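Undergrad: Based on what follows, work out the 3D shape:
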Amino acid sequence: MSDRRPPLPPFSFETAVQKVRAAEDAWNSRDPARVALAYSPDSTWRNRSSFIKGRAQIEAFLVAKWQQEHEYRLIKELWAFTGDRLAVRFAYEWRNNAGQWFRSYGNENWAFDANGLMHTRHASINDVPIKEAQRLFFWDRASPRPAEHPSLSELGL
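TA: All right, here's what the predicted structure looks like:
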């Protein structure tokens, strides 16, 4: 697989939106190996209180994450962009092993290298318990979010 991940910086509004949607689709696949390939080999993350470095640690982190977060559905939205940096807001729904549903809200700051690989990711995330009846994210888990599914802004989140 190539170590180039178009669209490449510097980002326009259109290419920034494409990059965010590509990340959303990859994360919704819940395939840790696929997701990890979007990051540079020496990528650094801060995810909540975890500090992660490199693709192997990213992949291991995601394996553990998705063993705990069942029926995961994520929506990302571009917040701001400039040059090689994107700011993203997101929300995702999931249930834990005990069956409790959550909606997790957050913001991410991303920085990319010239090949379009993310070399830095800072994520701040808050989890809010919800009832199953409060869920808003519905689509076949094996598929990307359908184009007709509302965005975060359309859902008022």
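
Undergrad: going forward, measure contacts between C-alpha atoms and count neighbours the same way
TA: OK.

Undergrad: was I right about residue 88 contacting residue 76?
TA: Yes. The pair residue 88 and residue 76 qualifies as a contact (Cα atoms under 8 Å) at a distance of 6.6 Å.

Undergrad: which one of those two has more residues nearby?
TA: Regarding residue 88 and residue 76, a neighbour count based on other Cα atoms under 10 Å identifies residue 76 as having more, with 23 against 19.

Undergrad: Quick check: the more buried one vs residue 16, distance?
TA: Counting by Cα to Cα, to the nearest Å, the gap between residue 76 and residue 16 amounts to 12 Å.

Undergrad: about what we covered before: give the residues shared as contacts by residue 88 and residue 76.
TA: Counting by Cα atoms under 8 Å, 6 or more residues apart in numbering, the residues touching both residue 88 and residue 76 are residue 20.

Undergrad: one more, for comparison:
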Amino acid sequence: MTADVRPPVPPFTEETARAKVRAAEDAWNSRDPERVALAYTEDSVWRNRDRFLTGRAEIRAFLAEKWERELDYRLRKELWAYTGNRISVRFTYEWHDVRGQWWRSHGNEQWEFDAAGLMRRREASINDLPIEEADRTLR
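TA: The predicted structure follows:
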């Protein structure tokens, strides 16, 4: 198997879709833009909130900027639906800004994969709520 294959690959079953979601959660919680970017095709297309990105280089730069701003980031993803080469997830993550304000971000993502299991499209809708540090649930 080559480095360009990211199992599990489509078509997804419930078991392989859950494994794909767990792998994504683990990668994002590493807060390593290099590691995370390798899960996407070279020409992957993203919508993240109001930003539109194309390609691994833009994704990598976006993630580096994100984790410089969203400190002590911790994420949980949950499988919502799957079919063929697509997976939908719900997620929650918590982080704080440089002023110490904690945030909880909720969202939904739709993912589309190529035959090698690399994500070629990601659509993310996200809302942020300020929280008190004592109200954190993700540690």
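
Undergrad: As a check, name the ranges of all strands in the second structure.
TA: Counting by DSSP state E, the second structure forms strands over residues 40-48, 51-54, 71-83, 86-96, 102-113, 119-131, given from the N-terminal end onward.

Undergrad: give the contact list for residue 7 of the second structure.
TA: For residue 7 of the second structure, counting by Cα under 8 Å, 6+ apart, the contacting residues are 20, 116, 117.

Undergrad: what about 6 Å?
TA: Contacts of residue 7 of the second structure were listed using Cα atoms under 6 Å, 6 or more residues apart in numbering, and they are residue 117.

Undergrad: Please report the distance of it from residue 54 of the second structure.
TA: Between residue 7 of the second structure and residue 54 of the second structure the distance, using Cα to Cα, works out to 22 Å.

Undergrad: try residue 48 of the second structure
TA: From residue 48 of the second structure over to residue 54 of the second structure the distance is 11 Å, taken as Cα to Cα.

Undergrad: okay, now the closest residue to residue 11 of the first structure other than its chain neighbours: neighbour count?
TA: Counting by Cα to Cα, 6 or more residues apart in numbering, the nearest residue to residue 11 of the first structure once its immediate chain neighbours are dropped is residue 83, at 5.6 Å. One way to gauge burial is a neighbour count; for residue 83 of the first structure, by other Cα under 10 Å, it gives 13.

Undergrad: what's the answer for residue 64 of the first structure, then?
TA: Residue 64 of the first structure sits with 11 neighbouring residues when counted by other Cα under 10 Å.

Undergrad: next one: the one 3 residues further on
TA: Applying the criterion other Cα under 10 Å, we find 10 residues in the vicinity of residue 67 of the first structure.

Undergrad: what does it align to in the second structure?
TA: Matched across to the second structure, residue 67 of the first structure falls on residue 68, judged by TM-score structural alignment.

Undergrad: again with residue 50 of the first structure
TA: With the correspondence set by TM-score structural alignment, residue 50 of the first structure lines up against residue 51 in the second structure.

Undergrad: Just give me the mean distance for the longest helix seen in the second structure relative to the first structure.
TA: If each helix of the second structure is counted by residues according to DSSP state H, the longest one is helix 14-30. When the first structure is overlaid, helix 14-30 of the second structure sits 0.2 Å from its aligned residues on average, using mean Cα distance after the TM-score superposition for the first structure.

Undergrad: now stretch 61-68 of the second structure
TA: With mean Cα distance after the TM-score superposition for the first structure, stretch 61-68 of the second structure departs from the first structure by a mean of 0.3 Å once superposed.

Undergrad: So which residues make contact with that stretch?
TA: Contacts of stretch 61-68 of the second structure from elsewhere in the structure, counted by Cα under 6 Å, 6+ apart, are residue 33.

Undergrad: buried ones in that stretch?
TA: Residues of stretch 61-68 of the second structure classed as buried under the neighbour-count rule (16 or more other Cα atoms under 10 Å) are 62, 63, 64, 67.
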